[in-house]
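1. Fold the stuff below for me.
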Amino acid sequence: MKEAVIRELERIVGRDNVTRRKEELMGHGYDATLKEYQPEIVVLPKSTDEVASILKLANREKVPVISRGAGTNLSGGTVALTGGIVLSMTKMNRILEIDTKNAVAVVEPGVVNADLQEVLEPTGYYFRPDPASMKACTMGGNVAECSGGPRCLKYGVTRDYVRGLEVVLASGEVIQTGSKNKRAADGLDLTKLLVGSEGTLGVFTKIILEISPISESKKTMLCVFGSIDDASKTVAHIIGSGIIPTTLELMDNLLINCAEDHTGVGLPRDAAAILLIEVDGYLEDLSDQVKTIGQICESNNVKDFTIATSADQVNKLWLARRTVIGALARKRPSYSMQDVTVPRSKMPSMVAEVVQVSKKYDLPIGVLAHAGDGNLHPLVLFDERDKEEVDKVHHAEIDICKSALELGGTLSGEHGIGTLKRPYLDLEFSQDAIDLMKGIKRVFDPNNILNPGKIVEVDAS
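-> Sure thing, here's the model as predicted:
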């Protein structure tokens, strides 16, 4: 990178907010995947004006810009494939407004999801999307990836709760999309287009979020099964009954034991699978739902059906679920996680496909799922130092993706395409559809400086 560009960056944000130290570059060179690409420089802006000036400079000099927050990305979407500038948004971390009358919160992109939830709780409101990484992940990343989480079964994903955005385009121009209004039908919906665009179309500097009243009551159930097939059939039958739980999470035996090793909360080590189910709403409505769910579990050979009786029990169960991915390191040093999604009715078939892939390649694959949505997170465990094993992992990934698509599913339910799934995009979309995505990218970013090489590959104009 030209020294003149570096000096200009220092002028824009201050020398203390620009670094080329090796340890800083390394720390911003990877995310929650195995992808590692070091940027040339890390810049930490503190305002929209600074972001606009940085992008104007980068666009003029044709320097790549990769915006990121906590780096919890699971699709290789926040690594600097082509070097350039990592734009760390962590200093833009203010909650600008909580407006319960209009049920909105206005935040900067560096706000951590769990911090927002903590601030909202005394007001009686919350933000519904709750990624498993919520204690670390930032709202800018949640919006860029259209994150989900366990509650997405009943309440939807981040896209459903973004009312408006302040966005800096590649040119440095600042635009506003949407507003605080709940309803709007004026013009093309640029907000929805930008949510899930993985930093390839613009940099978010302000986010208007819809918030919701906290439910009056909830019931949490732990359901233990002797076979993963029984558990996955139970999922389909619960949804088929007309009940939509708040959460309906599945973990297989491998993951149960990883979670129990880590947390010691008392999960049944001999279970083939468990379902963690939660319903919420008005107290008088919940008893019938819990009764029906219990009956469906019984009809599918449940070994144990437990209703949590205290907040401590509930918290322990969710601790096991939310920390299980990190706990995998106790088994193997590396993992590859997919987030393929299939129609709910195909959930048992997809689970069976994952089991077959595990046998075919002799690789341990843990099954974790937002099961009620048909959103699976097959976790392939391996050692990246073993090149032969890594090769098998890549073949297993392809087989899992193909199986999901053959069952009428999609490549990604919430983690995005990034770099990991870009090679498989033409398995799901026609060339005409991919060309349309490329055309949209060129309109927003004609010089291809924003997170280049992610989702679709385009050339600079």
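
2. For the rest of this, base every contact and every neighbour count on C-alpha atoms.
-> Fine.

3. how about the strands in the stretch 151-300 of the chain?
-> Applying DSSP state E, counting those that start in this stretch to the stretch 151-300 of the chain gives strands spanning 162-168, 174-178, 203-210, 212-213, 217-225, 247-252, 273-281.

4. Figure out which of these is closest to Val86.
-> Among the strands of the stretch 151-300 of the chain, the nearest to Val86 by CA to CA is strand 203-210 (11.9 Å).

5. The closest one vs strand 162-168, what angle?
-> With axes from the mean of the first three to the mean of the last three CA atoms, to 10 degrees applied, the angle from strand 203-210 to strand 162-168 works out at 160 degrees.

6. So the spatially most central residue of the chain versus Leu376, what's the distance?
-> Centrality entry for the chain: nearest residue to the mean C-alpha point is Ser147, 3.8 Å, by CA atoms, centre = their mean. Ser147 sits 14 Å away from Leu376, taking CA to CA, to the nearest Å as the criterion.

7. go on, Ile449?
-> Counting by CA to CA - Ile449 and Leu376 are separated by 33 Å.

8. how deep is Tyr361 tucked in, by neighbour count?
-> Neighbour count of Tyr361, defined by other CA atoms under 10 Å: 13.

9. orientation of the helix or strand Glu50 falls within relative to strand 203-210 in degrees?
-> If you go by DSSP states H and E, Glu50 is part of helix 48-61. If you take the same axes, to 10 degrees, helix 48-61 sits at 140 degrees to strand 203-210.

10. So which other helices or strands are in contact with helix 48-61?
-> Helix 48-61 sits against helix 3-13, strand 162-168, with contacts defined as 3 or more CA pairs under 8 Å, 6 or more residues apart in numbering; DSSP states H and E.

11. now with 7 Å?
-> helix 3-13 (3 or more CA pairs under 7 Å, 6 or more residues apart in numbering; DSSP states H and E).

12. neighbouring contacts of the helix or strand following the helix it packs on?
-> Where DSSP H and E defines the elements, the next helix or strand beyond helix 3-13 is strand 18-19. With CA atoms under 7 Å, 6 or more residues apart in numbering as the test, strand 18-19 has contacts from Glu10, Ile41, Val42, Val43, Leu44.

13. One more sequence to fold, the one below, so I can look at both together:
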Amino acid sequence: MSRIEARRDEDRGEGTVTAGPLVDRLLGGLPPEAVLTDPDVTASYAHDMASFCPAGSPAVVVLPRTVEQVQHVMRTATELRVPVVPQGARTGLSGAANAADGCIVLSLTKMDRILEINPVDRIAVVEPGVVNATLSRAVGEHGLAYPPDPSSWETCTIGGNIGTASGGLCCVKYGVTAEYVLGLDVVLADGRLMSTGRRTAKGVAGYDLTRLFVGSEGSLGIVVRAVLALRPKPPEQLVLAAEFASGAAACDAVCRIMAGGHVPSLLELMDRTTVKAVNDTARMGLPESTEALLLAAFDTTDPAADLAAVGALCEAAGATQVVPAEDAAESELLLQARRLSLVALEAVKGTTMIDDVCVPRSRLGELIDGVERIAEKHRLTIGVVAHAGDGNTHPTVCFDATDPEESRRARESFDEIMALGLELGGTITGEHGVGVLKKEWLAREIGPVGVEMQRAVKQAFDPLNLLNPGKLF
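-> This next block holds a predicted model:
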């Protein structure tokens, strides 16, 4: 059965429920249609979108609709000592949502209500299954904006965004998910419900447990409600595209823009490999003669003036052509090309490993040059797309997963890119999380004392190690 067919069965309530202590206990507090045990259906929930990440076979998939049902699942899991893997839309890229053998997969996609939008307090209260784009459009009707916009914003959920502390294209001006989560309701491993944070603009009462849960990848508790900060809706942005003869020149332009005090709403980089892949996939007509394409956007009251100033800086850095968009429609076309980058690169060879290394902006050029050397060394196609204004790069290794030798080289190149990122004073993940893919690299980045302290936090919240075991460390 395909994943799509499995979801259709799920939506019709046709999951097959079999007998057994675990399923019987779950059915004591969940309706039959919320408990799925058909192996074809449960297999479709086994993993997210990451490559090279092992995934087990879940014993059961549950789809609760209420907080009380989530509490029942966790009480049952604690009583029977069954691991629980929380999931959103499974768009993640680190294996953080991958199932463990015999686990309960706790899919929160049915908890998808926007509970409140408050224009005065500038907050939204949502359940974890709300899709990012759905929330953005809903608050837009009130003249507000929810800025975090991952590339998968049309499908990814707020709960998943919180779990991985995700970013997006607009981070250079507006920041990441963690900066917009004011408060949470969390079901703990033993089924207790805890509230963290606040609804107010300020609040410093006690330890910041809200921030602790953001980015914890479902390893400390189950987020069942979130209070999110909103901003006034900005004017429509205009985008500029600048072509460069080298990645180094494009990175020089980025440094000039940021050092000049400009605050673009978006500053993105696509290398030649990525530009060609997007054209091959969607016939976007992007300039394939360029070695690097830099997209800059402003959503200010006079974006044309800001683009002109940035365009001059790009030319000073060696841009061969600078083309500002004439209107919002042309701007959106350029952004669509950027959002298609990862999908397009996957089509190059059928499989990708998407790295997520973030370095200081001043060393962005060194990283891009290093990735090029690594690609040549391993005889691989590696496209680079980056949130250049943040120094957050996504070197994407394209390879044939059916070729063991090429797969080995892909994995080696991936590790070398992460090592390069640390060498340049960066981090192994800017927004995708650790999951399974980068466990050993987390230990290298934070060191033995850091690992010890993080394990102590995990022990305090989840002493039986039931929540998303095997992730992070």
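
14. once aligned to structure 2, how far is the helix holding Glu50 of structure 1 on average?
-> Superposing on structure 2 and averaging over aligned pairs (mean CA distance after the TM-score superposition for structure 1), helix 48-61 of structure 1 comes out at 0.7 Å.

15. what stretch of structure 2 does that helix fall on?
-> Under TM-score structural alignment, the alignment places helix 48-61 of structure 1 onto residues 67-80 of structure 2.

16. which parts of the matching stretch are buried?
-> Val67, Glu68, Gln69, Val70, Gln71, His72, Val73, Met74, Arg75, Thr76, Ala77, Thr78 (16 or more other CA atoms under 10 Å).

17. Same question for stretch 273-285 of structure 1.
-> Buried residues in stretch 273-285 of structure 1, counted by 16+ other CA under 10 Å: Ala273, Ile274, Leu275, Leu276, Ile277, Glu278, Val279, Asp280.

18. Stretch 65-72 of structure 1 now?
-> By 16+ other CA under 10 Å, the buried positions in stretch 65-72 of structure 1 come out as Val65, Ile66, Ser67, Arg68, Gly69, Ala70, Gly71, Thr72.

19. what sits against the residue mapped onto Val214 of structure 2 from structure 1?
-> Counting by TM-score structural alignment, Val214 of structure 2 lines up with Val195 in structure 1. By CA under 7 Å, 6+ apart, the contact list for Val195 of structure 1 reads Val143, Ala144, Cys146, Arg159.

20. out of the buried residues of stretch 273-285 of structure 1, who's nearest Glu118 of structure 1?
-> The shortest approach to Glu118 of structure 1 among those belongs to Asp280, at 19.3 Å (CA to CA).

21. what's the matching residue for the closest one over in structure 2?
-> Match for Asp280 of structure 1 (TM-score structural alignment): Asp299.

22. what about Val322 of structure 2, which SS state?
-> strand (DSSP: H, G, I helix; E, B strand; the rest coil).

23. Go through the contacts of Val195 of structure 1 and say which is closest to Val456 of structure 1.
-> Once CA to CA is applied, the member of the contacts of Val195 of structure 1 that ends up nearest Val456 of structure 1 is Ala144, at 15.2 Å.

24. Touching, that closest one and Gly199? I think so.
-> Yes - with contact defined as CA atoms under 7 Å, Ala144 of structure 1 and Gly199 form a contacting pair (6.0 Å).

25. thinking again about what came up before, could you verify that the residue nearest to the centre of structure 1 is part of a strand?
-> No - assigned with three-state DSSP, Ser147 of structure 1 falls outside any strand and is coil.

26. Just want to check the distance between it and Leu81 of structure 1.
-> Distance of Ser147 of structure 1 to Leu81 of structure 1, computed by CA to CA: 22 Å.

27. now Ser336 of structure 1
-> Distance of Ser336 of structure 1 to Leu81 of structure 1, computed by CA to CA: 19 Å.

28. and what of Asn102 of structure 1?
-> From Asn102 of structure 1 to Leu81 of structure 1 the distance is 41 Å (CA to CA).

29. quick one: which of those two has more around it?
-> Remark: of Asn102 of structure 1 and Leu81, Leu81 carries more neighbours, 21 against 12, as counted by other CA under 10 Å.

30. Please identify the residue in structure 2 that aligns with the more buried one.
-> By TM-score structural alignment, Leu81 of structure 1 lines up with Ala100.

31. what residues are up against its match?
-> Ala55, Gly56, Ser57, Pro58.

32. Pull the contacting residues for the residue mapped onto the third one from structure 1.
-> Spelled out, it's Ser57 of structure 2. In structure 1, the residue matched to Ser57 of structure 2 (TM-score structural alignment) is Gln38. Listed by CA under 7 Å, 6+ apart, the contact set of Gln38 of structure 1 reads Leu25, Met26, Gly29, Ala80, Gly83.

33. In structure 2, which of those still touch?
-> Mapping the contacts of Gln38 of structure 1 onto structure 2 (both residues aligned by TM-score structural alignment, their matches' CA atoms under 7 Å) leaves Met26, Gly29, Ala80, Gly83 still in contact.

34. so the third one, which of the three states?
-> Looking back up the chat, that one is Ala80 of structure 1. Three-state call for Ala80 of structure 1 (three-state DSSP): coil.

35. what separates it from Gly418 of structure 1, distance-wise?
-> 11 Å.

36. Same check on the last one?
-> According to CA to CA, Gly83 of structure 1 stands 16 Å off from Gly418 of structure 1.

37. Looking at those two, which is more packed in?
-> Neighbours were counted for Gly83 of structure 1 and for Gly418 using other CA under 10 Å; Gly418 has more, 26 against 19.

38. The more buried one -> structure 2?
-> Match for Gly418 of structure 1 (TM-score structural alignment): Gly435.

39. give me the number of residues near the closest residue to its match other than its chain neighbours?
-> Distances taken as CA to CA, 6 or more residues apart in numbering place Ala96 nearest to Gly435 of structure 2, at 3.8 Å, with adjacent residues excluded. Residues contacting Ala96 of structure 2 under the criterion other CA under 10 Å number 36.
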